[in-house]
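1. Starting from these lines, generate the structure:
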Amino acid sequence: MRIAVSAVGRMKDGPERTLAARYLDRAVAQGRGIGLTGFAVTEMAESRASSAGARKGEEARALLAALPEKAVVIALDERGRSLASEDFAERIGQWRDMGRSDLVVIIGGADGLDETVRERADLVLSFSPMTWPHQMVRIMVAEQLYRATTILSGHPYHRGD
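-> As a prediction, the model looks like this:
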């Protein structure tokens, strides 16, 4: 299963980008033996429309148009469902075992995600009801994808109960 992150906005060079890349590089290395590949990041341009609704709509069209056919979609949204890392990893493993070829984690822009993205998602996931800076969300996604690979492969990085 190829895994990708599709994010609205560009993350500037700096320590946050470096940390996110480090976790994704680790996920690539750990994922090889368990059928998880890719871990690519695609950055979409932020919309310049005049209203929040129009911006979300334009961004949604771009995000959805870039999805591989029949991809599993995880949309990050503060109104989504919270999952423990083990449950997140288990879901990824189940989709992989079902033969799903692509999984895309979507991170919206400053205005959030349009309803069409949430409706298309197989899972609407929340890291917290709090609002997080885009850079932190990218790092948390990368780390949780790496953690999922370690859980699925039995690596000791994840030491949950």
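
2. From now on I want contacts and neighbour counts done on CA atoms only, so please keep to that.
-> Fine.

3. Distance of residue 132 relative to residue 103?
-> As judged by CA to CA, to the nearest Å, residue 132 and residue 103 stand 23 Å apart.

4. Compare neighbour counts for these two and give me the winner.
-> Neighbours per residue (other CA atoms under 10 Å) separate residue 132 from residue 103, with residue 103 holding more: 25 against 12.

5. and for comparison, fold this next one:
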Amino acid sequence: MRMVIAAVGRLRQGPEAKLIADYLDRHAKAGRALGLPPVTLAEVEDKRGGGMVAEAALLARAIPQGAALVVLDERGQMLSSPEFAARIAGWRDQARDVAFVIGGADGIDPGLRDGADLAISFGRMVWPHMLVRVMLAEQIYRATTILAGNPYHRE
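-> Okay, here's the model as predicted:
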């Protein structure tokens, strides 16, 4: 199993990068005993100005073949943290790779979004894609602690 966050844009050094690194490091340490791999971050950037279609092509190249495709989109399902953890456990138990895709400022091209296995939302509001990375990294770590029975997550 591989876990990938594929995102449009390059994350510069700053508080968001530190938070993402911290949560993904915590996940890597806690997930090892659960059979969860470290998360790889794949950043893509369309330097030619091709818009969402070009971004989708770059994102598609970063997604492992056959991976469960999870797009982050404001129209997606709002899962609880335990529901999200159960999805991750299911992919782990199937030995299936999973790719979480975060689009750019204009979102994710419908051609890629419509082929997703799951679309999730962090609420009906639109979030800056750099903050979505932080929130996703935290939720991956939280899912890991839920699966481990760690008290980090409280009901």
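
6. hey, where'd the strands end up in structure 2?
-> Remark: strands assigned in structure 2 by DSSP state E are 3-8, 39-44, 68-77, 98-102, 118-120.

7. possible to save those strands as TSV with distance to residue 26 of structure 2?
-> Formatted as TSV, the strands of structure 2 follow (distance: least, CA to CA, whole Å):
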stretch	distance to residue 26 of structure 2
strand 3-8	14
strand 39-44	11
strand 68-77	21
strand 98-102	18
strand 118-120	23
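
8. Now do the same contact list for the residue nearest the centre of structure 2.
-> With distances taken as CA atoms, centre = their mean, residue 100 lies nearest the centre of structure 2, 3.3 Å away. Residue 100 of structure 2 sits next to 3, 4, 5, 6, 69, 70, 71, 72 when contact means CA atoms under 8 Å, 6 or more residues apart in numbering.

9. What's the match for the fifth one in structure 1?
-> Using TM-score structural alignment to pair residues, one finds that residue 69 of structure 2 aligns to residue 73 in structure 1.

10. measure that match to residue 100 of structure 1 for me?
-> As judged by CA to CA, residue 73 of structure 1 and residue 100 of structure 1 stand 11 Å apart.

11. what does residue 37 of structure 1 give?
-> Computed as CA to CA, the residue 37 of structure 1 to residue 100 of structure 1 distance reads 12 Å.

12. Tell me which of the two has more neighbours.
-> More neighbours surround residue 37 than the other of residue 37 of structure 1 and residue 100, with 19 against 15 (other CA under 10 Å).

13. Hmm, that one is touching residue 24, no?
-> No - look at residue 37 of structure 1 against residue 24 with CA atoms under 8 Å: they stay out of range, at 10.4 Å.

14. what's the angle between the top helix by length along structure 1 and strand 72-81?
-> For structure 1, the helix with the greatest residue count under DSSP state H is helix 134-153. If you take axes from the mean of the first three to the mean of the last three CA atoms, to 10 degrees, helix 134-153 of structure 1 sits at 110 degrees to strand 72-81.

15. Need the residues that contact helix 134-153 of structure 1.
-> Outside helix 134-153 of structure 1, the residues that touch it by CA under 8 Å, 6+ apart are 11, 16-17, 19-21, 23-24, 26-27, 30-31, 33-34, 36, 85-86, 88-90, 92-93, 107, 109-110, 156-158.

16. Are any of these buried, and if so which?
-> Among the contacts of helix 134-153 of structure 1, the ones that count as buried by 16 or more other CA atoms under 10 Å are 17, 19-21, 23-24, 26-27, 30-31, 36, 85-86, 88-89, 92-93, 107, 109, 158.

17. Which ones among those residues map onto helices?
-> Applying DSSP H to those, the entries found in helices are 17, 19-21, 23-24, 26-27, 30-31, 85-86, 88-89, 92-93.

18. so which of these comes closest to residue 124 of structure 1?
-> residue 88 (11.6 Å; CA to CA).

19. what sits against the equivalent of the closest one over in structure 2?
-> Residue 88 of structure 1 maps onto residue 84 in structure 2, with residues paired by TM-score structural alignment. Residues near residue 84 of structure 2 by CA under 8 Å, 6+ apart: 139, 143.

20. How about residue 49 of structure 1?
-> Counting by CA under 8 Å, 6+ apart, residue 49 of structure 1 makes contact with 55, 58.

21. quick one: it from residue 67 of structure 1, how far?
-> Residue 49 of structure 1 sits 22 Å away from residue 67 of structure 1, going by CA to CA.
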